[in-house]
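*Asks:* Model the following, please.
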Amino acid sequence: MVNWVTDLMQTAGAPGAALAIALENLFPPLPSEVFLPLAGFTAAQGKMGLFDAILWTTFGSVAGALVLYWIGAMLGRDRVRRIATRMPLVRVSDVDRTEAWFLRNGYRAVFFGRMIPVFRSLISIPAGIERMRMGPFLAYTAAGSLLWNTALILAGYLLGDNWHLVEQYVGIGSKVVLGLAVVALGIFVVTRLSRRRDAASAREQHSDQLG
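*Replies:* Next comes the predicted model:
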């Protein structure tokens, strides 16, 4: 993957970097913490301008986020609620609480979410589901992406041949974020199963008392 992106950037320059970052947005497992420092290193070699690298990768980030926004918009609130009713351990009330949280924090979530690995892509989907106004969505997405992209591209530019060190340190942050998400999911599942067992036990006790 790194070799492919390297060839893409050296062949197409900054627009190639934009394409790589757009794909990274659409497929979160692709690592921006590799692509962006690599773009900075490529700029340091004179294959593209530093400003061009920042500008084009931010454009790619916004383009990828916009595709995910429209995927969320096509799903829509009603369809998501119907999907929730078919998912084990998930209630429609969970969707309602998530929706209420997003309505309160939507703009902040989009801005700061653009700087959190993995979630930087996924945050665009609930924005689409809630049909966040397009102007603010694009503005907050561009601002958050600009900060993230600039930091990683500059790091790769300044580190030169050691640009890969950025991935090592940012990768630790990505693993921490994913680890916390897994822990949160585990707590949710255990809590929900425990509540179901307690409810079933209460029903059995009530039935025995009536009997």
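*Asks:* drop to CA atoms for contacts and neighbour counts, all remaining ones
*Replies:* Noted.
*Asks:* who touches Ala73 in this structure?
*Replies:* Ile125, Gly128, Ile129, Glu130, Arg131 (Cα atoms under 8 Å, 6 or more residues apart in numbering).
*Asks:* Need the contact partners of the helix or strand containing the second one.
*Replies:* For Gly128, the host element (DSSP states H and E) is helix 124-129. Helix 124-129 is touched from outside by 65-66, 68-77, 102, 106, 110, 137, with contacts defined as Cα under 8 Å, 6+ apart.
*Asks:* Of those - the most surrounded one?
*Replies:* Ala65 (31 neighbours; other Cα atoms under 10 Å).
*Asks:* Please state the offset of stretch 116-135 from the chain centre?
*Replies:* Stretch 116-135 has its average C-alpha position 8 Å from the chain's average C-alpha position, going by Cα atoms, centre = their mean, to the nearest Å.
*Asks:* One more: stretch 100-112?
*Replies:* 13 Å.
*Asks:* what's in contact with that stretch?
*Replies:* Outside stretch 100-112, the residues that reach it (Cα under 8 Å, 6+ apart) are 120, 123-124, 126-127, 130, 132, 136-137, 140-141, 143-145.
*Asks:* just to revisit the earlier point, now do the next helix or strand after the helix holding Gly128: which elements does it pack against?
*Replies:* Once helix 124-129 ends, the next helix or strand along the chain (criterion: DSSP H and E) is helix 134-159. Packing partners of helix 134-159 (3 or more Cα pairs under 8 Å, 6 or more residues apart in numbering; DSSP states H and E): helix 32-44, helix 50-86, helix 92-113, helix 164-210.
*Asks:* swap the cut-off to 7 Å and go again
*Replies:* When contacts are defined as 3 or more Cα pairs under 7 Å, 6 or more residues apart in numbering; DSSP states H and E, helix 134-159 sits against helix 32-44, helix 50-86, helix 92-113.
*Asks:* Now show me the structure for the sequence below, then we'll compare the two:
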Amino acid sequence: MLHIWIQPLVAQYGLYAVFLIVMLESAGLPLPGETALVLAAIFAGMTGQLDIVHVIATAAAGAIVGDNIGFMVGRRFGLPLVKRYGAMVGLDDRRLAFGQHMFARHGAKIVFFGRFIAILRIFAALLAGVNHYSWRAFLFYNAAGGIVWASAFGVGGYVFGDAVHRVAGPIGMIGLGFAVVGLFAGWWVMRNQEERYEREFLTKSEVDAARLPGDDQRDRDARR
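*Replies:* Presented below is the predicted three-dimensional model:
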């Protein structure tokens, strides 16, 4: 439903809309920031009215600013705030547990790749703050991830839009085909990665739930 009003916003307000929507999503609000980026990139490719470099830079800046807002909120107010109000923005107990598990296991990789995983995109920065992750490390990996994310989806959308613009000829059709295949392949890879992370989390949760009280202590005693 949100996608319906994203398109006219991007067409009318251009880079301002991209920055605002991506920033708010990154700060923790359930908005389609990725859709705004892709639509702006397609619009740039089809019309030439937006510079794709500016689109990518704006989306990356919005992602970095928003993520740092989310990080600071998580660090300042911590787990009690998330537990109390998280469900209002879709961060239920299951997603919270999943995010905490992923940070404990993967740390920097989650900060970098979190933007590419739907279940973590909105909440990765907030959870990094809640888990008191190093801000300097967060800023480095988050900025790198934001730039890669904006570049990948921006270039993909731009190529698609440019191919649509030139679709009248055979070369345009080939370009359009490559663009569609590339976008689908990117989506497929990210979706499989997301499912793998979810399976890993659920398996660990089931194992932890099956352990009897005192198992951890017995394991430590056995290793001595």
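*Asks:* Any idea what the TM-score comes out to?
*Replies:* The TM-score (TM-score structural alignment, normalised by the length of the first structure) is 0.67; 184 aligned residues with a Cα RMSD of 3.7 Å.
*Asks:* Report the mean distance between the helix holding Gly128 of the first structure and its aligned residues in the second structure.
*Replies:* In the superposition against the second structure, helix 124-129 of the first structure averages 2.2 Å from its aligned positions (mean Cα distance after the TM-score superposition for the first structure).
*Asks:* just the contacts of helix 124-129 of the first structure now: which is nearest Arg91 of the first structure?
*Replies:* Arg91 of the first structure lies nearest to Arg77 out of the contacts of helix 124-129 of the first structure, by Cα to Cα, at 14.1 Å.
*Asks:* In CSV: the helices and strands packed on helix 134-159 of the first structure, plus distance to Val166 of the first structure.
*Replies:* Supplementary listing: those in CSV, determined by distance: least, Cα to Cα, whole Å:
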stretch, distance to Val166 of the first structure
helix 32-44, 7
helix 50-86, 16
helix 92-113, 20
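*Asks:* Let me know which of those helices is tucked in deepest.
*Replies:* Greatest average neighbour count among those goes to helix 32-44 (a mean of 27), per mean count of other Cα atoms under 10 Å.
*Asks:* Tally up the residues packed near Gly99 of the second structure, please.
*Replies:* Residues within reach of Gly99 of the second structure, counting by other Cα under 10 Å, total 24.
*Asks:* Quickly note the distance from Tyr157 of the first structure to Phe41 of the first structure.
*Replies:* Per Cα to Cα, to the nearest Å, Tyr157 of the first structure is found 5 Å from Phe41 of the first structure.
*Asks:* Quick check: chain neighbours aside, which residue is closest to the most centrally placed residue in the second structure?
*Replies:* For the second structure, the residue nearest the mean C-alpha position is Arg115 (2.2 Å; Cα atoms, centre = their mean). Of all residues not flanking Arg115 of the second structure in the chain, Arg121 sits nearest, at 4.3 Å (Cα to Cα, 6 or more residues apart in numbering).
*Asks:* For His54 of the second structure, see how far away that neighbour is.
*Replies:* With distances taken as Cα to Cα, Arg121 of the second structure is found 22 Å from His54 of the second structure.
*Asks:* again, but for Gly182 of the second structure
*Replies:* From Gly182 of the second structure across to His54 of the second structure, the span is 22 Å (Cα to Cα).
*Asks:* Same check on Gly62 of the second structure?
*Replies:* Separation of Gly62 of the second structure from His54 of the second structure (Cα to Cα): 12 Å.
*Asks:* do Ala104 of the second structure as well
*Replies:* Counting by Cα to Cα, the separation of Ala104 of the second structure from His54 of the second structure is 36 Å.
*Asks:* cool, Arg95 of the second structure as well?
*Replies:* In this view, Arg95 of the second structure and His54 of the second structure are 34 Å apart by Cα to Cα.
*Asks:* what does whichever helix or strand Asp7 of the first structure is part of contact?
*Replies:* Using DSSP H and E, Asp7 of the first structure maps to helix 2-12. Contact with helix 2-12 of the first structure is made by Gly16, Ala17, Ala20, Lys47, as judged by Cα atoms under 7 Å, 6 or more residues apart in numbering.
*Asks:* average offset between that helix and the second structure?
*Replies:* In the superposition against the second structure, helix 2-12 of the first structure averages 1.5 Å from its aligned positions (mean Cα distance after the TM-score superposition for the first structure).
*Asks:* do the same with stretch 51-60 of the first structure
*Replies:* For stretch 51-60 of the first structure, the mean deviation from the second structure after alignment is 1.0 Å (mean Cα distance after the TM-score superposition for the first structure).
*Asks:* Give me the angle between the helix holding Asp7 of the first structure and helix 32-44.
*Replies:* For helix 2-12 of the first structure against helix 32-44, the angle by axes from the mean of the first three to the mean of the last three Cα atoms, to 10 degrees is 40 degrees.
*Asks:* Residue range in the second structure corresponding to helix 2-12 of the first structure, please.
*Replies:* Mapped onto the second structure using TM-score structural alignment, helix 2-12 of the first structure covers residues 3-13.
*Asks:* gap between the matching stretch and the chain center?
*Replies:* For stretch 3-13 of the second structure - counting by Cα atoms, centre = their mean - the centre lies 20 Å from the chain centre.
*Asks:* Check stretch 205-222 of the second structure too.
*Replies:* Distance, stretch centre to chain centre, for stretch 205-222 of the second structure: 34 Å (Cα atoms, centre = their mean).
*Asks:* how far does that stretch stretch from start to finish?
*Replies:* Using Cα to Cα, one end of stretch 205-222 of the second structure lies 23 Å from the other.
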